[in-house]
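Student: Mind folding the following:
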Amino acid sequence: MRTQSSRLPKLHKILIASIVVFITLAVLILPDMDDLTQHQPKFKIGKSYPLEIPTEALSSNPIEKNWLHWQPYTVQSGESASLLFSRIGLSAKLLHQLISSNNDIEKQLSRLRPGDTLNFGFDKSNQLVELVRPLSAHQSFRVYKQGDTFTSKVETKEIDAQYNYTEATISSNFWNAAVSSGLSANQIMALAGIFGWDIDFALDLRAGDHFEVLYEDRFVEGRNIGQGNIIAAVFTNQGSSFKAIYNPEDGNYYDDQGRAMKKAFLRSPIDFRRVTSNFNPTRRHPVTGQVVAHRGTDYAAPVGTPIWAAGDGIVAKSGYNQFNGNYVFIRHSNTYITKYLHMKKRSVKTGQRVKQGDTVGTLGGTGRVTGPHLHYEFLVHGVHKNPRTVNLPQSKSLIGKKKNDFIKLAKQNLDQLKRYNHLLIAKE
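Tutor: Predicted coordinates:
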């Protein structure tokens, strides 16, 4: 009978043989450890290591923006890009490299204007790696270095629009009332433009006329960048109310039934200022003293004020005589003719085609007049009509589904305008 000790050598042999087989298989199957570690960092116990993420995954610009040194420079009067770069110590070679990179960079740097601000971004070696030119409150033109060259893009920030409301009653004049209501100068002119086919803002306004306006306030990153479009407005003039609603589909204004606010003719061919006389067929002539028909409307405004074509047409006559001074006649069709007299300067020639709102001349005092003004006439089939009251032909209005969709939108916006008005009244 064998003892336990006599079996130990045999077990040792079996164990050793098993270990040898295991090691042999491991060598044959497992990859070389150098292959596993040659691209890996050497870690040390007890030390923390940050997660490394390629810069390209974080930004389209490989330059780390956090440590760029930014310096703004304002373009001075008479200063080109070349003079600007020279003034701030940047080489002509660098400027040439920039404008040679692409056409957009060349265009932006060739169109600098006095007062423009450019922001230059320099790296730790004081090398230019970025250049930003603000284009507007929400757009910038950015140039950045990629390798040995420069590239560019236009960056646009999202605009958030919020509705705001104002209203006013005219006591002295429209402009003062609109300013006191909080409207900007551009919005005041836009409001007059919206209703300018129905109301002559130089002649028709009266004390007690009223307007209500729903408009946009625009924000970029929480900062107010100004007022946007007029969304809806109601203008009450001498007891008649006119409604206008903005259509985002085409950028035009229509009434609550989808009829275009824009007509074939403007009520007034000039900015509203002050007026010397109205339409009066039995007016006494200021020079001769005789009672003669004054078949038109006189608009007094500063000399040089632009005069607009009241509608699309062809210039039938552009000339001068001792009575009319510098004058322009426009034929709009076989039905309509408009006349503009006593101008300081004519801007169109006989036979020229014009569009509504084009400048045909500037206000003056030429011909038989007692002072500078525009004499404006409106003829229908050769008969003089009062341009302030004559029925004007409509422009194209909405039809079909577009009309139905717009009427729903118009109701929503007008209802919102009413809610603002009720809230304002409640506060008072």
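Student: contacts and neighbour counts: CA atoms only from here.
Tutor: OK.
Student: what helices or strands is the longest strand seen in the chain leaning on?
Tutor: Longest strand in the chain, counting residues (DSSP state E): strand 223-237. Contact here means 3 or more Cα pairs under 8 Å, 6 or more residues apart in numbering; DSSP states H and E; on that basis strand 223-237 packs against helix 185-194, strand 210-220, strand 240-247, helix 400-427.
Student: and for the first one, what are the contacting residues?
Tutor: In other words, helix 185-194. Contacts of helix 185-194 with the rest of the structure, by Cα atoms under 8 Å, 6 or more residues apart in numbering, involve Trp175, Ala178, Val179, Phe201, Gln227, Ile230, Ala244, Tyr253, Met261, Lys262.
Student: Counting neighbours, what do you get for the closest residue to the second one other than its chain neighbours?
Tutor: In space, Ala178 comes closest to Ile188 once its chain neighbours are excluded; the distance is 6.4 Å by Cα to Cα, 6 or more residues apart in numbering. A count of nearby residues for Ile188, using other Cα atoms under 10 Å, gives 18.
Student: show me what contacts the residue nearest in space to the middle of the chain?
Tutor: The residue lying closest to the centre of the chain (Cα atoms, centre = their mean) is Gly228, at 8.3 Å. Gly228 is in contact with Ala161, Tyr215, Glu216, Asp217, Arg218, counting by Cα under 8 Å, 6+ apart.
Student: from memory Tyr253 sits against Ala260, does it?
Tutor: Yes: contact criterion Cα atoms under 8 Å: Tyr253 and Ala260 qualify, at 6.3 Å.
Student: Between the two, which is the more surrounded one?
Tutor: Tyr253 (24 against 18).
Student: The more buried one: which element?
Tutor: Element membership of Tyr253, judged by DSSP states H and E, is strand 252-254.
Student: if we look at that strand, which residues are touching it?
Tutor: By Cα under 8 Å, 6+ apart, strand 252-254 touches Ile194, Ala244, Ile245, Tyr246, Asn247, Ala260, Met261, Lys262, Ser397.
Student: Kindly report the same for stretch 258-267.
Tutor: 194-200, 244, 252-255, 310-312, 356, 387-388, 392-399, 403, 406-407.
Student: in stretch 237-248, what's buried?
Tutor: Judged by neighbour count (16 or more other Cα atoms under 10 Å), stretch 237-248 contains these buried residues: Asn237, Phe242, Lys243, Ala244, Ile245, Tyr246, Asn247.
Student: For Val234, see how far away the fifth one is.
Tutor: So that's Ile245. From Ile245 across to Val234, the span is 9 Å (Cα to Cα, to the nearest Å).
Student: Please give the structure of this sequence too, so both can be compared:
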Amino acid sequence: MIKKTFKNIPKPHRWFISGVAGFLFVLFLFPSEPVSAYKNSASTLEVGKRYGLEVNFDNFTIENFSGLEEINKTKSVVVKKGDNLAMIFKRSGLSPQQTYHVSKAGELAKKLLKIMPGDVLELQIDPQGQLVSLQYPYSSTDTLVITKSENNTFSSKIETIEVDTRLNYTQGDVTNSFWNAGLKANLTDNQIMQVAGIFGWDVDFALGLRAGDSFYVMFEEHYINGEFIENGDIVAAQFVNRGEAYTAIRYDDGNFYTPDGRSMRKSFLRAPVNFRYISSSFKKKRFHPVQKRWKAHRGVDYAADRGTPVIAAGDGKVIKSGYDKYNGNHVFIQHGEKYVTKYLHFTKRKVKKGQTVKQGQVIGTVGSTGLASGPHLHYEFLVNGVHRNPRTVDLPKAQAIAKKEKDKFTNIAANRLQQLNNNKRIMLAMN
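Tutor: Reported below is the predicted structural model:
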């Protein structure tokens, strides 16, 4: 007699049980040995235990189906463009109620609101179609884990893999361009841009470089279980331009300072775009390539590929963001009471009038809208309403590090300078 019906048992298990019952029935009809010989059959009992069955050979019953379970399924879901948690759960066969409960699994669960295309969610789902757990590795070291508890509520936590941070060092000499020299020194594209950003207030990377200029960069590398994962922060760097050395030390606040504690960050960037070359300089008189007449050129034209990001030269407020037939798509930014910067000929504008922007924030992309013969950024710099050459205008002095941080920074700077100089000597000896 079967004490529990087969109605709720998956087909593969019903087939197994039917087979076992049929086998036992044949044994009792045509025993070649006493039935008791099969009573302690190891293989039969082991199979029964595996499925949570208790096989009673005496009264021909199969008992205890309560342990008959399927293994939870793990599903990897790649986030698509336009996806959100509700859409992902729906595709995975999970109910809106489960979406709601997961989204309420503590403050950490809000990270699921920032999922991006290409991210991967690991979903563990039980045989009844209920979510057991969710894992979202949102960085190379950190994973959001949301698990279901016995009372059917969800909780969240962050699991972090221990990272081994090591220092690496490289150096190079400029022959024709800093970009090519950086690549030759095995710097990544991002690191090259970081170095240019660190020294961009003091070094003119467009026209101010000379053959024989040199650079030295010390940076972090991250490893997990001995395997390289990613580059970390640049911690110290030096750029020698025309015989003058500029040295930068990274502090705990993420900013760079000179060894004596003055910020490398000035109020304005010299160039607000990663350009290929200057196509037209600041001039009192220039023949306009489109209008075909002589007129003042009150800014600098930076030739760059269409779509190249343009950033704000300094902190400020957008006082104009619009389009006209002369300037094309353009943005004007007010910096305090004294300074205004203008950016013309965008393909697209990324900010609106009245918006507050930070130095380095993308405000548009290079284009050729308006009166422009090709893709470039026309950049103007006004001081008290008067146009000045952005490449030569005197900029406000750099701020010094806070007095309460000075002693700590001095110790860090001394250590970094020693490391930087030691590496330079080692490289010199190797060459």
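Student: Now which residue in the second structure aligns to the residue nearest to the centre of the first structure?
Tutor: Correspondence of Gly228 of the first structure to the second structure, assessed by TM-score structural alignment: Gly232.
Student: Could you do Gly193 of the first structure as well?
Tutor: Under the alignment (TM-score structural alignment), Gly193 of the first structure pairs with Gly197 of the second structure.
Student: What is the neighbour count of its match?
Tutor: Using other Cα under 10 Å, Gly197 of the second structure has 18 other residues around it.
Student: Then the one 5 residues further on?
Tutor: As a burial measure, Asp202 of the second structure scores 18 neighbours (other Cα under 10 Å).
Student: list the contacts for it?
Tutor: Asp202 of the second structure touches Tyr246, counting by Cα under 8 Å, 6+ apart.
Student: pretty sure it is in a helix, no?
Tutor: No: judged by DSSP: H, G, I helix; E, B strand; the rest coil, Asp202 of the second structure forms no part of a helix; its state is coil.
Student: That one and Ser103 of the second structure, how far apart?
Tutor: The spacing between Asp202 of the second structure and Ser103 of the second structure, counted by Cα to Cα, is 48 Å.
Student: same check, this time on Arg265 of the second structure
Tutor: The spacing between Arg265 of the second structure and Ser103 of the second structure, counted by Cα to Cα, is 41 Å.
Student: what do you get for Val163 of the second structure?
Tutor: Counting by Cα to Cα, the gap from Val163 of the second structure to Ser103 of the second structure is 29 Å.
Student: Same drill for these two, tell me which one is more crowded.
Tutor: Shown here are Val163 of the second structure and Ser103; by other Cα under 10 Å, Ser103 has more neighbours (22 against 17).
Student: Give me the nearest residue to that one, chain neighbours excluded.
Tutor: Distance criterion Cα to Cα, 6+ apart; nearest residue to Ser103 of the second structure, sequence neighbours excluded, is Ala109 at 5.8 Å.
Student: Go ahead and confirm Thr338 of the first structure touches Gly313.
Tutor: No: if you go by Cα under 8 Å, Thr338 of the first structure and Gly313 don't touch, sitting 9.6 Å apart.
Student: wait, Gly48 of the second structure sits on Glu54?
Tutor: Yes: assessed by Cα under 8 Å, Gly48 of the second structure is found in contact with Glu54 at 6.3 Å.
Student: Which one's more surrounded, these two?
Tutor: Legend: neighbour count by other Cα under 10 Å for Gly48 of the second structure and Glu54, higher for Gly48 (17 against 14).
Student: give the contact list for that one.
Tutor: Neighbour list for Gly48 of the second structure: Glu54, Val55 [criterion: Cα under 8 Å, 6+ apart].
Student: any idea how far Asn225 of the second structure is from it?
Tutor: 42 Å.
Student: Check for me that Lys344 of the first structure belongs to a strand.
Tutor: Yes: assigned with three-state DSSP, Lys344 of the first structure falls within a strand.
Student: burial measure for it, as a count.
Tutor: So Lys344 of the first structure, with other Cα under 10 Å, has 21 neighbours.
Student: what sits against the closest residue to it other than its chain neighbours?
Tutor: Excluding the flanking residues, the one nearest Lys344 of the first structure by Cα to Cα, 6+ apart is Gly364, at 3.9 Å. Shown in contact with Gly364 of the first structure (Cα under 8 Å, 6+ apart): Val303, Gly304, His342, Met343, Lys344, Lys345, Pro372, His373, Leu374.
Student: I'd like to know how far the aligned residue in the second structure for Gly364 of the first structure sits from Gly328 of the second structure.
Tutor: Counting by TM-score structural alignment, Gly364 of the first structure lines up with Gly367 in the second structure. For Gly367 of the second structure, the distance to Gly328 of the second structure equals 9 Å [Cα to Cα].
Student: what sits in contact with each of those two?
Tutor: Contact criterion Cα under 8 Å, 6+ apart; residues shared by Gly367 of the second structure and Gly328: His345, Phe346.
Student: Now Arg298 of the second structure: closest residue in space, sequence neighbours ignored.
Tutor: Sequence neighbours aside, Phe282 is the residue nearest to Arg298 of the second structure in space, at 5.6 Å (criterion: Cα to Cα, 6+ apart).
Student: Translate that neighbour into the numbering of the first structure.
Tutor: With TM-score structural alignment as the criterion, Phe282 of the second structure pairs with Phe279.
Student: what's the burial count for its match?
Tutor: Under the neighbour criterion other Cα under 10 Å, Phe279 of the first structure is assigned a count of 18.
Student: Walking through the stretch 51-200 of the second structure, point out its strands one by one.
Tutor: 54-56, 61-63, 73-78, 120-125, 131-137, 142-148, 154-160, 164-173 (DSSP state E, counting those that start in this stretch).
Student: contact partners of stretch 240-247 of the second structure?
Tutor: Against stretch 240-247 of the second structure from outside (Cα under 8 Å, 6+ apart): 199, 202-203, 208-210, 213-215, 236-239, 258-259.
Student: ok, 7 Å please
Tutor: Contact with stretch 240-247 of the second structure is made by Leu209, Arg210, Asp213, Ser214, Phe215, Ala237, Gln238, Phe239, Thr258, Pro259, as judged by Cα atoms under 7 Å, 6 or more residues apart in numbering.
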